[in-house]
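S.K.: Just need the structure, nothing else, for what follows:
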Amino acid sequence: LDAVDQAVEAAIDHAVAAARAAPFPPLSALTTDVYVKYL
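M.R.: Down below sits the predicted model:
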């Protein structure tokens, strides 16, 4: 169980580091796919 916990924690740490290193999306992308007009 400890090995699983360590693997999950490592995956989370890696994801957080990648997210912090990534650039912010452009402002025009903030509303993409938020409002959809259905026919």
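
S.K.: From now on I want contacts and neighbour counts done on CA atoms only, so please keep to that.
M.R.: OK.

S.K.: what number of residues lie near residue 19?
M.R.: Using other CA atoms under 10 Å, residue 19 has 11 other residues around it.

S.K.: Please give the structure of this sequence too, so both can be compared:
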Amino acid sequence: DDIMVEVSGVSPPQAISTFDDAELCESLRKSISKSGYIK
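M.R.: Got it, this is the predicted structure:
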């Protein structure tokens, strides 16, 4: 999981490490969880 990403610009958003960090809607989080993905 070492994928290099470079972000530029004024006040870029914080990195998202997990799906929980992404603040997705409940139905999408449930689908991701059922699929077995964690990040």
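
S.K.: overall similarity of the pair, as a TM-score.
M.R.: Remark: TM-score between the superposed chains equals 0.31 [TM-score structural alignment, normalised by the length of the first structure]; 14 aligned residues with a CA RMSD of 2.5 Å.

S.K.: what about residue 6 of the first structure, which helix or strand?
M.R.: For residue 6 of the first structure, the host element (DSSP states H and E) is helix 2-21.

S.K.: Return the set of buried residues in that helix.
M.R.: By neighbour count on 16 or more other CA atoms under 10 Å, the buried set for helix 2-21 of the first structure is empty.

S.K.: do the same with stretch 27-37 of the second structure
M.R.: Under 16+ other CA under 10 Å, the buried positions of stretch 27-37 of the second structure are residue 29.

S.K.: rewinding a little: from the rest of the structure, what touches the helix holding residue 6 of the first structure?
M.R.: Applying CA atoms under 8 Å, 6 or more residues apart in numbering, helix 2-21 of the first structure has no contact partners.

S.K.: how much space between residue 35 of the second structure and residue 26 of the second structure?
M.R.: The gap separating residue 35 of the second structure from residue 26 of the second structure is 14 Å, by CA to CA, to the nearest Å.

S.K.: Please apply the same query to residue 33 of the second structure.
M.R.: Using CA to CA, we find residue 33 of the second structure at a distance of 10 Å from residue 26 of the second structure.

S.K.: Cool, thanks, talk later.
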